[in-house]
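1. Model the following, please.
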Amino acid sequence: MPGEGDVLRGRYALLRRLGKGGMGTVWAGRDEELGREVAVKLLDAGGGDQEWPARFRREARVMAMLRHPNIVVVHDVGEHDGTPFLVMELLPGPDLGEIVRQQQPLPVSWVVEYGAQIAAALARLHQEAAPVVHRDVKPQNLVLDLGGVLKLCDFGIARLPTLDLTRYTGTGARLGTVVYMSPEQCNAFEVGPPTDVYSFGVVLYELLTGGLPFSVENGLQAYAMQVVGRTPPPVGERRPGVWPELAELVHATLAKRPESRPDAGQVHAALTAMAGAAKTGANVEAEVQAELDRIRVKLQTGRGAEAGMRLVRLIVRARTGLGPEHEVTRQVVTFAEIVRGGPAT
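-> A predicted model of the protein is given here:
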């Protein structure tokens, strides 16, 4: 097995080991010909599995055909001293799993933005005439690039429905990470695009609440039984104040029956609309805060009449642009009550 310092096929130098991926070990490397950093995935032995190299080549083909800004880019594939390897763009990270460990739960605006990117990647997978099913959507397989763009990685167990899957998985095999598996995966039933949507819903649930939908205290088998037979606690119970439309979308993706879930394109459209609304809300919030600061200055300089008129207009702007219950709206109203010595209308 090649290791640190080896140069694969006279071109790709292995610099340092990054970790394990589906079916292989991932290294940070350098493309000596183009002078760029890359990630190199080396095929593991596979425990003598004769189909292991075929799966690995299949992963390369799947990734190479899925050109999308939110899917990791494949540069090359080859073999070195009998070991197949895959060359990809090097993603500095962190992955979403690390982000959740550092800050949980995440701000709702972050969840919506990240979620829209994940949904875009899944929509690309599923739009193929023969849809690709990733089967292992989880925070650790969602990694940030240098520009802060989220990329879906590790297609080692991805499914192409046109292939004879029994050659690759065996009858009744369960592939994936248990806590992100769909009910159909837990039951070892046939999987399809809705399977990825369910796993994505678990990721959204975790990003919003800081925890998984069910407890793992009694082991993974018990967790899988809950996935099949129980409804997750409402997002709003775990985290009060989450936008109702977002909580509703998350629970739609976690429907037990695959046909009851929205598809990835629908989820992407909904999250993109929410992201746009969030940005608009942020702009209005900044606008209201800036105007409130200007009004304070006018009051301090003895221009109370002008400040009063502008304060009336600002209350209307805050209530219509942010909503009457928004924290900034309440701040403006409270300020107006202090200035006037009575309730603001």
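2. C-alpha from now on. contacts and neighbour counts both.
-> Fine.
3. Next, the buried residues of the helix or strand harbouring residue 86.
-> Using DSSP states H and E, residue 86 falls within strand 83-89. By neighbour count on 16 or more other Cα atoms under 10 Å, the buried set for strand 83-89 is 84, 85, 86, 87, 88, 89.
4. closest to residue 207 among the residues you listed?
-> Checking those against residue 207 with Cα to Cα, the nearest one is residue 89 at 25.7 Å.
5. Am I right that that closest one is in contact with residue 76?
-> No: taking contacts as Cα atoms under 8 Å, residue 89 lies outside contact range of residue 76: 9.9 Å.
6. can you give me the strands in the stretch 51-200 of the chain?
-> Listed in chain order, the strands of the stretch 51-200 of the chain (DSSP state E, counting those that start in this stretch) span residues 74-80, 83-89, 142-144, 150-152.
7. Would you format these as JSON lines with distance to residue 12 included?
-> Formatted as JSON lines, the strands of the stretch 51-200 of the chain follow (distance: least, Cα to Cα, whole Å):
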{"stretch": "strand 74-80", "distance to residue 12": "10"}
{"stretch": "strand 83-89", "distance to residue 12": "8"}
{"stretch": "strand 142-144", "distance to residue 12": "22"}
{"stretch": "strand 150-152", "distance to residue 12": "23"}
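8. One more sequence to fold, the one below, so I can look at both together:
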Amino acid sequence: MITLTLLHPVQLTPVQHWTFDESTIVRVGRSTDNQVVLYSAVVSRYHAELRRVNSSWELVSLGANGTYFEGKRISQLPVRDGMIFRLARSGPNLQIHLDRSDTLNMKRTLESVRVPALNLPFNDAEEDKKTQPLLKMQTIVTDSKTTMDTSAGRPSEEWIRKQDDSVIGNYYSIELLSQGKVGMTYLGQRSGETVLLKTLNPTWINHPQALSLFERQAKMLKQLNHPGLPRWRDFFRIDGQPFLVTEMIEGKTLDQHILDHGKVDLKQAIAWMIEVCEILDYLHTQSPPVLHQDIRPQNLIHRAHSTSSYELALVDFGSVRGLDLDETAAAYLAPEQKNGQATYLSDLYAIGTTLAFLISAQQPRLFYRQWRQDYRFSPDLIPGLLPELIEVLYQLTEPNPSDRYQSAREVATALRSLI
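-> Below is the predicted model of the structure:
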């Protein structure tokens, strides 16, 4: 006998389990003909299989987004009792139990159902409120008589919503994607679209400046319309907690691109930065000018699909995150911005440090040196750069804003001259 247990995305407590007594193959994926059906944007139609081989089991990855064990992507792995694997980097966690005694140690036991039910709640409601206030957990009872709309071979959205255990407002299938010191981002779904829901961490909800900056950012984003920016979808509050909803852009951040492939060819890196200049030109010519305030590789996504004329998308405006910057992020920023006096020229500075990272695959903080009474970014420390490129990078990262290029268009012209 083998039992699969779906774990809560944050607390890793049991949510639902499926038990198979005599099966030799157990398939997991988004398609309704799998034995274990999970509706998630990152889960493939057929994502993984558990195969019985003689007296043991093995886990086989099938999905395009990969299957992970202990943070490492696997293709095939022997199964051991109690192991936890993950579908995609940010997808559902599943735990494997190989005999009945293990399942008796759970807080509660849910009988496996033969309909493709999803995420049946399996939590202590009071404890959940304390540790995860953003998720509204719904208690649902289902049995073999459960019915659903199977037109087009899949459940209706209404049916899925009723089966879902994690809902924020009108959005369901909520999964925590990332959590920083100030904010957190969730994946969610509505009307067949996967979206991002961004909010403040619970400890910052009552911080007047953070709340004001977050709401101002949401209002500003609603007015923007550019193919290099994610599209605004919604803004709402739940018990005073603000949520900003935007489209989800599939792809890798340039930071991840460097980790996977190493430094970028100069011509490609410049072409990408020219795209960023065009996006910034749009933002800076708004009335009043819109500042991004967090230009860096982690906030530039190389699109997986050609849904725009731009290869890159600029995400995550930094007005709120600027309240609590770490050392790595701060190395991309202009001196005046670190002192709380950002202008549109601060965004131009960050193009220089970002370009340096792309062509060197090294963090900008390695290229600062003593300058007068302070430190300044020094591109001549980067090995192998042409003098013309060093000159452009120096002007982009001048400590005095008035000594920099004075517009994104001017920066784009200087970059084009290099290729």
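9. Fetch the TM-score of the aligned pair.
-> The TM-score (TM-score structural alignment, normalised by the length of the first structure) is 0.64; 252 aligned residues with a Cα RMSD of 3.2 Å.
10. And the strand holding residue 86 of the first structure against the second structure, how far off on average?
-> Strand 83-89 of the first structure, aligned to the second structure and superposed, deviates on average by 1.3 Å (mean Cα distance after the TM-score superposition for the first structure).
11. Output the contacting helices and strands for that strand.
-> Contact partners of strand 83-89 of the first structure among helices and strands, from 3 or more Cα pairs under 8 Å, 6 or more residues apart in numbering; DSSP states H and E: strand 36-43, helix 52-65, strand 74-80.
12. For residue 198 of the first structure, give me its contacts.
-> 180, 181, 182, 253, 254, 255, 261 (Cα atoms under 8 Å, 6 or more residues apart in numbering).
13. That should have said residue 395 of the second structure, apologies.
-> Per Cα under 8 Å, 6+ apart, neighbours of residue 395 of the second structure: 403, 404, 405.
14. what about the counterpart of residue 261 of the first structure in the second structure, distance to residue 199 of the second structure?
-> Here residue 261 of the first structure is matched to residue 404 in the second structure, going by TM-score structural alignment. For residue 404 of the second structure, the distance to residue 199 of the second structure equals 34 Å [Cα to Cα, to the nearest Å].
15. Likewise for residue 169 of the second structure?
-> 13 Å.
16. Now do the same for residue 212 of the second structure: its match in the first structure.
-> So residue 212 of the second structure corresponds to residue 54, using TM-score structural alignment.
17. Which stretches in the second structure count as helices?
-> Assigned by DSSP state H, the helices in the second structure fall at 100-103, 125-131, 157-163, 208-222, 254-261, 266-284, 327-330, 335-338, 344-360, 387-396, 408-418.
18. Out of those, which one sits most buried?
-> helix 344-360 (a mean of 24; mean count of other Cα atoms under 10 Å).
19. so what's the residue positioned nearest the centre of the second structure closest to, chain neighbours aside?
-> When Cα atoms, centre = their mean is applied to the second structure, the residue found nearest the centroid is residue 177 (4.9 Å). Closest residue to residue 177 of the second structure apart from its sequence neighbours, by Cα to Cα, 6 or more residues apart in numbering: residue 186 at 5.0 Å.
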